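Novice: heads up, no residue letters with this:
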C-alpha cells in the first residue's frame, strides 16, 4: 500500500469513529504535512482519494471538510433480547419468493445477496483462466479433485497468516462456494433432530440448511454493533444439548455487527468449556473498511474446535463458486463427506483463482473495492436520512455492503416488500432472517451496486411507501 493510501485510511478512521465530525474541517495540507511527517503531495493525493470515497469535500478558499452526508441523523437499532427458543425451521418458501424477485434485471437490486459484478476484475480473471487451462496437465486435473488445487490452498494459507492464523495445508478443504463448506461442516458434527445455535437475525441460507438437514434452531440474539450475546449463549449451552454453533463473528449478515477481539476470545473459551464446535462463517472477511483485517475466532483455536469457512464469491468471483473450510479436527471428516457428495469444485476455476492470487493484483483490487463499498454505504445512509421516516434506525457496519433498517413498528416489511416490488424495487424483508418469522418491521438493503440517479429515486419511492403505513 502506498503512503498516501495509508494516510487516507488513517483520516478515514477518524471520520468513521466521529473524531472528525460532519462539517468539521480536516487538517490543512501544510498542517497535516508537518504533523504527520509526509510531503504535501502525499497529503493532496490522500485528500483526493478521500474525496473519491465520498468522505470529504473541498470548499473554495477554505480547505477540506468532512462531508455533511457523513452525518448520522438516523439512530442505530437497539438489541432486543429475547429468551433463546428451540424452533423447527420452515422458511424456504418465504425465502424463495424473495429470491425470485431478483431475476428481473430491471429491478433495483436492494434485495440482492451480491455486490455488482461491475466491481469485479472479470477480464483479468478470464486471462488467468485461459493461462491456467493451457498449463494444466491431465494428472493435475485428477489429483486436484481431492482437497483442492495445491497452489490455491497455499495462497489461501498465506492470507490466513495476515490475520494471525498459522494453518497447516492439510486442514484446508476447497469447496463449491462457502455454502457447501458450511453444509459439510454442519453434517460432520450433527444428526437430524439435533439443536444448533444460530444468530438472530441470521443469514437466511442458515435457516434453509437447518430446514433441509432437519435440525432445530436455537436463536441467540445479536447486538447490532457488538455481535452475539454471550450471556444468552452461555445460558443456552448450560440448559440445552446444543451440538454446534453457526456464527459470523465479523460483518455479520444481515446486521453487519463485528465482535471485538476480546469478545471473540470469550466466545472461544465458552465453547471450549462445553466442547461445542463453532462453524465460523467469514465470507465478508476481506470487505472491511479499516486499516487492519478483522481477526477471526479461528485465530484463537488451539484445539481444532473451529471450522472456519470463506469464499471468493463476495469479493472476487461469484460465478466461479469456489470456497473453502479450515476444518480443524474435523477436516478429514469434511473432506470425506465432500467426496461422497460433489467430489470437487471446478478444477479450472481453482487454477484460475490460484493464478490470479499470485499474479493478478488481488490486494489492489480489494482496496479499490472496499473504498467503493464505503462510498456507496455513505450514499445510501444519506439518502435514507432524506427519505425515510425519522423514527427509522439503521446499522453502520465497518465493512461489507448491507444495511439493516429498523422501521417504525407500524411497518409490515413483507407488505413493504410486495409494494416495493410492484415499483421495480427489491429488498430483503426481516422475517426471512428468523426461524420464528421475527423482525417484521425490519429489512436489509444492499448498497453494493454503483450509486446513481435510479438508486436515489428508488430510495425516494421506498420513503413514500413507508410514509403510507
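Specialist: That came through, no problem. Remember, predicted model here, so these are calculated numbers, not experimental data. Residues are numbered from 1 along each chain as shown.

Novice: For the rest of this, base every contact and every neighbour count on C-alpha atoms.
Specialist: Will do.

Novice: Contact partners for the nearest residue in space to residue 180 that is not next to it in sequence?
Specialist: Among residues not flanking residue 180 along the chain, residue 323 sits closest, at 8.0 Å (Cα to Cα, 6 or more residues apart in numbering). The contact partners of residue 323, taken as Cα atoms under 8 Å, 6 or more residues apart in numbering, are 174-181, 309-313.

Novice: Check residue 420 too.
Specialist: Counting by Cα under 8 Å, 6+ apart, residue 420 touches 426, 427, 461, 462, 465.

Novice: Next, the buried residues of the one helix or strand it maps to.
Specialist: Here residue 420 is covered by helix 413-422, with elements defined by DSSP states H and E. Buried residues in helix 413-422, counted by 16 or more other Cα atoms under 10 Å: 413, 414, 416, 417, 418, 419, 420, 421.

Novice: Quick check: the first one touching residue 438?
Specialist: No - between residue 413 and residue 438 no contact is recorded; they are 10.7 Å apart, counting by Cα atoms under 8 Å.

Novice: Of the contacts of residue 420, grab the buried ones for ChimeraX.
Specialist: Selection of the buried residues among those in ChimeraX, burial being defined by 16+ other Cα under 10 Å:
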select :426,427,461,462,465
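
Novice: List just the nearest of the contacts of residue 420 to residue 150.
Specialist: For the contacts of residue 420, the minimum distance to residue 150 (Cα to Cα) is 39.5 Å, reached by residue 427.

Novice: Check it against this one:
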C-alpha cells in the first residue's frame, strides 16, 4: 500500500496545483476514488491523510474532503535586480568556505543548507545495495574502476533514465563524476579557457562561482525571474555585447530561487545559444524533485548538444558523491580530465547506485520524497508568514527544497543591514541561514537570504525560524 498511496497523493497534489481542483472544491469520496483508481479504500484514506497533514485539503465532518481554504498568503515575489551586465572576476570565495566551516562546527538547526534531511533519504536501501554488491562483485569492488568514464552498469542505467526524458544517449556519452559539482567543473574546464566569459543566473549558486574563480573565468550575471528563470532578453543583450563562451543555467527548481524554465523558454534559450554559438551547460540536479506528479523536461531533450550535468546527491544520498556529465561532444575530454584529476569514482558506490536504479526502488523512493518535500515547503512558507515582517517577499517553488527571501528595504533601523551579519549573529545561537550576498559577484542581495525546508519540518525548525524572525524584526522601526 505504501507506494500506491504516495503515488495517489502526488497525483492529487499535481491536480490541485494545475487547477483541476480549485480551493473549496470537494474531492471524490473514498469509495468513489477507490473504484476509479482500482486501489483499496485503505490506500485512499492513507493518501488523503498525507494531503491533510500537508495542508492541501481539509476534512469536513459528514461532508468529505475539500481543497483547503486556509491557503498560504499570496506573497509578492522578490524583485528582479537590474544591474550592469559586465564580466566580473569572482572573489571572496575564501570567506564563503570559512562561513560554511563555522556553520558545520556550531549549527544545531540548519535552515539554509540545500541538503536533504537524512530522514527522507533511503538509507536502509543504500546500505542493503552496498552490502549486496560487495558480496556479488567482490572481485571488482576493491579494484580501480575499469573505465575512466565510470562503471558500465551505472552508465547504462543513467542512459535508460535519460531516455525517459527524451534524451537519446550512448553509454560512452556519459562520464560519472564525484557529484554535480565536479561534473560542472570538468565540463567548464573542457570547453572554456582562463579569461573566457560565462553567463550565469543572478542570484546564482555560490558553488558555481567557486568553480568560475578556480578556472580563471569571468562571470556575467543575468537578471533572473523568480518564477520563469533567466531573462532571455537580458541574456541576448549580453551576448550582443560580449563574446560569451558558456551559458550555465539550473533548468528546474534552481538554487537559490527555485525558478524553472518552461518548455517554450528552454527551446528559446537553446535557439539563442545556437545563434551566438554559445555552449549551453544545464544543471538539472533538482529536476527529480517536482512536488507534482509530472517531472519537468530538460533542455537536452530539445538539443543533443546541450551539456547536461546532474547527480543523485539531492535525492538518494549526498555522501555517495555520484554525479554525471552527459555530452557526446565533450565526453572524451571530460573522461580524460576525470582520469587526470582523480582517476575514477569509488567502484562499490557506482555498483550500488546502478543496483538501486535497476531495481525500480529509486522511483518509488522519489514518490515518497516528493510528498515529504511538498509538505515541508508548505510548513516553511507558513512559518515565514507567521514570523517575518510585513512586506517580506518570497519565492514559492514547485519543487526542490530551497526558497529565496527578500526582506523589506523600508523602515530599517540601519541602512547597513546585511543578512551576512544576521547569519553570524544566529550562529551564536546555533542556527544557520544562508545570506544573500554569497550568491552574487557584486554587492547585491544584502537584504536577502536563502532558506531550506531540508526535507522534514519539525518543532525544532519552527522554533529556530521564529527566532530568525524575531531578530529580523529588531532591524526595523516600529
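Specialist: Yes, it's here. None of the values given here were measured: they were computed from a predicted structure.

Novice: Which residue ranges of the stretch 251-400 of structure 1 form helices?
Specialist: Here the stretch 251-400 of structure 1 has its helices, by DSSP state H, counting those that start in this stretch, at 261-274, 331-340, 347-359, 362-387.

Novice: Throw the ones you listed into TSV and include distance to residue 101 of structure 1 and mean neighbour count, thanks.
Specialist: Formatted as TSV, the helices of the stretch 251-400 of structure 1 follow (distance: least, Cα to Cα, whole Å; neighbours: other Cα atoms under 10 Å):
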stretch	distance to residue 101 of structure 1	mean neighbour count
helix 261-274	36	16
helix 331-340	31	19
helix 347-359	29	21
helix 362-387	21	20
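
Novice: just to revisit the earlier point, find the residues that touch each one of residue 413 and residue 438 of structure 1.
Specialist: With Cα under 8 Å, 6+ apart, residue 413 of structure 1 and residue 438 have common neighbours 430, 431.

Novice: Work out which residue lies at the spatial centre of structure 2.
Specialist: Residue closest to the average C-alpha location in structure 2 (Cα atoms, centre = their mean): residue 286, at 3.6 Å.

Novice: For it, what is the corresponding residue in structure 1?
Specialist: Correspondence of residue 286 of structure 2 to structure 1, assessed by TM-score structural alignment: residue 284.

Novice: Repeat that for residue 29 of structure 2.
Specialist: That one, residue 29 of structure 2, aligns with residue 29 by TM-score structural alignment.

Novice: shouldn't its match be in contact with residue 43?
Specialist: Yes - judged on Cα under 8 Å, residue 29 of structure 1 makes contact with residue 43 at a distance of 6.0 Å.

Novice: quick one: which of those two has more around it?
Specialist: Between residue 29 of structure 1 and residue 43, counted using other Cα atoms under 10 Å, residue 43 has the larger neighbour count: 24 against 19.

Novice: Spit out the contact partners of the more buried one.
Specialist: 4, 7, 29, 32, 33.

Novice: switch the cut-off to 7 Å
Specialist: Going by Cα atoms under 7 Å, 6 or more residues apart in numbering, residue 43 of structure 1 touches 4, 29, 32, 33.

Novice: how much space between the first one and residue 32 of structure 1?
Specialist: Put plainly, it is residue 4 of structure 1. Distance, residue 4 of structure 1 to residue 32 of structure 1, by Cα to Cα, to the nearest Å: 12 Å.

Novice: Can you check which part of structure 2 stretch 258-271 of structure 1 sits on?
Specialist: The aligned range for stretch 258-271 of structure 1 is 260-273, by TM-score structural alignment.

Novice: and the matching stretch, how far from the chain's centre?
Specialist: Here stretch 260-273 of structure 2 is found 19 Å from its chain centre; the criterion is Cα atoms, centre = their mean, to the nearest Å.

Novice: again, but for stretch 102-119 of structure 2
Specialist: Distance of stretch 102-119 of structure 2 from its chain centroid, counting by Cα atoms, centre = their mean, is 16 Å.

Novice: which residue lines up with residue 196 of structure 2 in structure 1?
Specialist: Counting by TM-score structural alignment, the partner of residue 196 of structure 2 is residue 194.

Novice: Show the contacting residues for the nearest residue in space to that match that is not next to it in sequence.
Specialist: Distances taken as Cα to Cα, 6+ apart put residue 215 closest to residue 194 of structure 1, at 5.3 Å, once the chain neighbours are dropped. Contacts for residue 215 of structure 1 (Cα under 7 Å, 6+ apart) come out as 192, 193, 194, 195, 196.

Novice: ditto for residue 297 of structure 1
Specialist: Residue 297 of structure 1 makes contacts with 264, 265, 268, as judged by Cα under 7 Å, 6+ apart.

Novice: same thing but 10 Å
Specialist: 165, 248-250, 259, 261, 263-268, 278-280, 282, 306-308 (Cα atoms under 10 Å, 6 or more residues apart in numbering).

Novice: Please apply the same query to residue 78 of structure 2.
Specialist: 225-227, 257, 392-395, 404-408, 448.

Novice: Tell me which two of these sit farthest apart.
Specialist: 227 and 408 (19.4 Å).

Novice: which one of those two has more residues nearby?
Specialist: residue 227 (20 against 16).

Novice: The more buried one corresponds to which position in structure 1?
Specialist: Under TM-score structural alignment, residue 227 of structure 2 pairs with residue 225 in structure 1.

Novice: residues touching that match, list them.
Specialist: Counting by Cα under 10 Å, 6+ apart, residue 225 of structure 1 has contacts 76-79, 251-252, 255-260, 395-398.

Novice: what's the aligned partner of residue 431 of structure 1 in structure 2 in contact with, if anything?
Specialist: Matched by TM-score structural alignment, residue 431 of structure 1 corresponds to residue 437 in structure 2. Residue 437 of structure 2 is in contact with 96, 203, 206, 418-420, 443-449, counting by Cα under 10 Å, 6+ apart.

Novice: ok, residue 437 of structure 2 to residue 62 of structure 2 distance?
Specialist: Residue 437 of structure 2 is 52 Å from residue 62 of structure 2, where distance means Cα to Cα.

Novice: just checking, what's the longest strand in structure 1?
Specialist: Identified as the longest strand of structure 1 according to DSSP state E is strand 216-223.

Novice: Give me the buried positions along it.
Specialist: 216, 217, 218, 219, 220, 221, 222, 223.

Novice: what's the answer for stretch 123-142 of structure 2, then?
Specialist: 125, 126, 129, 130, 132, 133, 134, 141.
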